[in-house]
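Visitor: Pasting a predicted model and its sequence here:
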Amino acid sequence: MSIAPDASDVNCLEFKLPDLGEGLTEAEIVRWLVEIGDVVVVDQPVVEVETAKALVEVPCPYAGMVTARFGEEGAELPVGSPLLTVTVGPEVGAGAGHDARGVSRGSGASRTGAAGAGAGDSTGASGADDDSSGNVLVGYGTGGAVAARRRRVRVTGGTRPGSVPPSALRAGPVPVISPLVRRLAREHGVDLRGLAGSGPDGLILRSDVEQAIRTPAAEGTDQAARVDAGPAPEPVAAAAVAAPGATTATETSTAVAGSRVPLRGMRGAVADKLARSRREIPDATCWVDADATELMAARAAMNAAAGPTVPKISVLALLARVCTAALARFPELNSTVDMEAREIVRLPSVNLGFAAQTDRGLVVPVVREAGGRTTESLNEEFIRLTEAARNGALTPAELTGGTFTLNNYGVFGVDGSTPIINHPEAAMLGVGRIVPKPWVHEGELAVRQVVQLSLTFDHRVCDGGTAGGFLRYVADCVEQPAVLLRGV
């Protein structure tokens, strides 16, 4: 814990790590966004934390000067434990444009209400909780958290804590939501204040920073280095739960022989889920080779007919559409098992999980109500979720609730795999690389685009006949896409 000197004669408010939702009970401190002695305003993000679901920013519901931080970067804190303390006094409030209680002047309606579980308890004047904003997480809680971001004021050496010289005030907030974008800019020395974002309302995207890195002259200037983001990167469908042996570039570069890597955060959650899946699910795998030549031709024809301005239909979107059609025929595989009640629970809708490669590794976004979507709708959702994953903007709700996983491990250059089921789901469809191979086509040997399909399933929910029927239908649709039209 770090504590600022000369923090007397002011009220001290303690801000606790809030309830992050989705049943999460702890978080790892990734990066502090404020230093001891900084003056913060209501809803200013003060720390970046990693949970088992996502990387999120935590805003402070109070205005004042930071006098203590609890926990160093890399430390894990349970929900409800002290995160930092903020001193509130007349001089601090005056310097930040707030009154002594940390309430924004001229705000009109009072911003009172519950601050959320663990949002902070007053250790000073009573009633301080009523003056907090109620926004416990950027993107969560009551509305307006992102819009409420304001400039951060740093108390420089020689200035009495609590007083803020006018020269220390910044011109305004930097329009960046993603902590990964800020990290990328920091690591490459890019001044975000000199960039104009290409996103909505001038939001600075990862592509803007990457363009600035490629064009050093654009750094530190007032002219934006704009770049056409183009179509989102092809989603990678080999989730961490599906490829436990795979390592990302980041993992490879930081691995040291003989070292110990803590299993916490997302990696720890993945480890727990893998172990639980192996303990509880009696899984089995069947596979088949399929001629994907017609599927690839159909994709090319669809994209050519749509024109150059329409996002290209991905192979993953086509396979997702095949999956939803197969699950409609074989609903046993869109279920889960309740062993306490000794029941198989058939789920009412298909929430299709896939995976996207990010700087932090592989994450598994979920397409909600995938069964009722067209191929174009699935493709649009894959693009949106993949871009959010790359920018670190996925919410916990977008990373949970999957009922079936599509695992395209072919992007790793392999033909087959027997992945571990994403507990508590009942099945996972694996897709290998699509490559030219010798194939008997219409009675003659020919070179065709061949793919290996595999299905890992929970043997408690069905027998091999059902699993084989599902996989055979998927293979038939891959070989003859017109088969899908039978159910339209």
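Guide: Received, thanks. Numbers count the residues shown, from 1 in each chain.

Visitor: Please make it C-alpha for all contacts and neighbour counts, starting now.
Guide: Fine.

Visitor: what helices or strands is the helix or strand encompassing V30 leaning on?
Guide: Assigned by DSSP states H and E, V30 falls within strand 26-32. For strand 26-32, the elements it packs on are strand 44-50, strand 76-78, judged by 3 or more C-alpha pairs under 8 Å, 6 or more residues apart in numbering; DSSP states H and E.

Visitor: outside of that strand, which residues touch it?
Guide: The set of residues external to strand 26-32 that reach it, using C-alpha atoms under 8 Å, 6 or more residues apart in numbering, is 46-52, 71-79, 264-265.

Visitor: run the last query once more with 6 Å
Guide: 47-51, 73-79 (C-alpha atoms under 6 Å, 6 or more residues apart in numbering).

Visitor: and the comparison structure, right after this:
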Amino acid sequence: MAQVLEFKLPDLGEGLTEAEIVRWLVAVGDVVAIDQPVVEVETAKAMVEVPCPYGGVVTARYGEEGTELPVGAPLITVAVGSPDAAAVGPAGEPAAEAEGSGNVLVGYGTQAPARRRRRVRTQLTVANGTAPAAPAPAPAPTLTPEPAAPESLAPQGPVPVISPLVRKLARDNGVDLHALRGTGPDGLILRADVEAALRVEATAPPTTAPPTAASEGTRIPLKGVRGAVAEKLSRSRREIPDATCWVDADATELLRARAAMNATGAPKISLVALLARICAAALARFPELNSYVDTEAREVVQLPGVHLGFAAQTERGLVVPVVRDAHTRDAESLTAEFARLTEAARAGRLTPGELTGGTFTLNNYGVFGVDGSTPIINHPEAAMLGVGRIVPKPWVHEGELAVRQVVQLSLTFDHRVCDGGTAGGFLRYVADCVEQPAVLLRTV
């Protein structure tokens, strides 16, 4: 006889207490294997897939896409030991009845099931195994003309939509999928159905709004990655007395050195990797900038290793992946790690461990076509090196005016950890390495 087990949103680590459902990966009635990902969620740190520790038949899902759930809230229920679909393990072997893997999230280890907590039913939508009859196909989508039903009588369960992109299109434009009749097979809602509903709304007469509605503007919730970034930047501004110094540098020789490296047939070296090597060498000379302030102990803590963060812009906002032990890596290793973390950032697959623990940040804002910036320090770090675009400019080279490849470098630093002399010395050393890469040979 099947036993129905409830799987709850697990503790995702790093002090995270909630997550938003981005995309369901299973439907009611699907057979799932032990440790199979069942839902994709976004936390304040990253986008992650949550695996279910049970194998069996999905009997219910809790929460629509876009719903924010607290840790411990129910996600799905699974019938384990069902005669129709026996629980299976990752390799297809039968699993013991009423047992799971114990895993709660890939990359976060295992733990016992979380203790039972009170369900937050006001935020949840439950889909049981009994599906309502599909509406008859219609030649074009129509909006339900009747007044909206009370919340307790609102349609329950997921709406059949052809793809997550169509669901996102509806959510972004405020289209209620429950109010649409899909023109696809068995009432499946297509992209054309959502677009047609938007055209209907665009031609509908405007409704009377309160006098202040027009002046309120569009409200965008500060949650997930963007909310975490906002909170961290605000804290940095409140707690860190920062200052910025900058210098122009002739990067012509650095570009030539990189071109020579990449002409050998070996793996290509990125410019950001060379800048990272320069940062690591500079921090070895000026360790005050590889530190943080322990405000409770009133101490500056200088760190032995360089874990180099770098700013990466994604569709979900600004994130700062961290290259571990950057001071021990050569240019090839740094190039490969920057590429891996950048790809993971764009795909929303960075783990909390890859987004925390940095000791110094490299910010290449030149990719946005700007020369300079005064960035906000990535709390609780003590400094950030900014790199502008590299462009040809008139420059006095060896006593003569010439066109050279010039870049503006800036250093924003916590004035509690050092004075301007130390910050200026660090920045000047970085500029010297950019202008004369052979300077790095002294520290290799």
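Guide: Ah, there it is. Just so you know, these numbers come straight off a predicted model, no measurement behind them.

Visitor: TM-score for these two?
Guide: Here the TM-score for the pair of chains, by TM-score structural alignment, normalised by the length of the second structure, is 0.73; 354 aligned residues with a C-alpha RMSD of 3.0 Å.

Visitor: Average offset of the strand holding V30 of the first structure relative to the second structure?
Guide: Mean deviation of strand 26-32 of the first structure relative to the second structure after superposition (mean C-alpha distance after the TM-score superposition for the first structure): 1.1 Å.

Visitor: what angle separates that strand from strand 44-50?
Guide: Here strand 26-32 of the first structure runs at an angle of 120 degrees relative to strand 44-50 (axes from the mean of the first three to the mean of the last three C-alpha atoms, to 10 degrees).

Visitor: Please work out which residues of the second structure line up with the next helix or strand after strand 26-32 of the first structure.
Guide: Using DSSP H and E, the helix or strand that follows strand 26-32 of the first structure towards the C-terminus is strand 38-40. Under TM-score structural alignment, strand 38-40 of the first structure corresponds to residues 30-32 of the second structure.

Visitor: Excluding covalently adjacent residues, which one is nearest to L318 of the second structure?
Guide: A312 (5.8 Å; C-alpha to C-alpha, 6 or more residues apart in numbering).

Visitor: got it, and T293 of the first structure?
Guide: Nearest residue to T293 of the first structure in three dimensions, chain neighbours excluded: Q449, at 4.8 Å (C-alpha to C-alpha, 6+ apart).

Visitor: Near the one you found, how many other residues are there?
Guide: A count of nearby residues for Q449 of the first structure, using other C-alpha atoms under 10 Å, gives 20.

Visitor: That one and P438 touch, don't they?
Guide: No - Q449 of the first structure is not in contact with P438 according to C-alpha atoms under 6 Å; the separation is 8.8 Å.

Visitor: I'd assumed the residue nearest to T293 of the first structure was in a helix, is it?
Guide: No - if the criterion is DSSP: H, G, I helix; E, B strand; the rest coil, then Q449 of the first structure is strand and not within a helix.

Visitor: Sketch out the strands for the stretch 301-444 of the second structure, chain order is fine.
Guide: Counting by DSSP state E, counting those that start in this stretch, the stretch 301-444 of the second structure has these strands, from start to end: 308-310, 312-314, 317-319, 322-323, 360-363, 383-387, 391-397, 400-414.

Visitor: Repeat that for the stretch 201-350 of the first structure.
Guide: Under DSSP E, counting those that start in this stretch, the stretch 201-350 of the first structure gives strands at 283-291, 335-338, 343-346.

Visitor: Tell me the spacing between the counterpart of G305 of the second structure in the first structure and E369 of the first structure.
Guide: Taking TM-score structural alignment, G305 of the second structure has S349 as its aligned residue in the first structure. Taking C-alpha to C-alpha, to the nearest Å as the measure, S349 of the first structure falls 6 Å from E369 of the first structure.

Visitor: Which one of the two is surrounded by more residues?
Guide: S349 (19 against 15).

Visitor: and the gap between that one and R448 of the first structure?
Guide: Distance, S349 of the first structure to R448 of the first structure, by C-alpha to C-alpha: 35 Å.

Visitor: Relative to Q480 of the first structure, how far out is A325 of the first structure?
Guide: Relative to Q480 of the first structure, and taking C-alpha to C-alpha, A325 of the first structure is found at 14 Å.

Visitor: the more surrounded of those two?
Guide: Regarding A325 of the first structure and Q480, a neighbour count based on other C-alpha under 10 Å identifies A325 as having more, with 21 against 16.

Visitor: Now the equivalent of the more buried one over in the second structure. Nearest residue, chain neighbours left out?
Guide: Residue correspondence to the second structure (TM-score structural alignment): A325 of the first structure is matched to A281. The shortest distance from A281 of the second structure to any non-neighbouring residue, by C-alpha to C-alpha, 6+ apart, is to T443 (6.6 Å).

Visitor: Now which residue in the first structure aligns to that neighbour?
Guide: Using TM-score structural alignment, T443 of the second structure sits opposite G487 in the first structure.

Visitor: what about its match, how many neighbours?
Guide: The local packing of G487 of the first structure (other C-alpha under 10 Å) involves 9 other residues.
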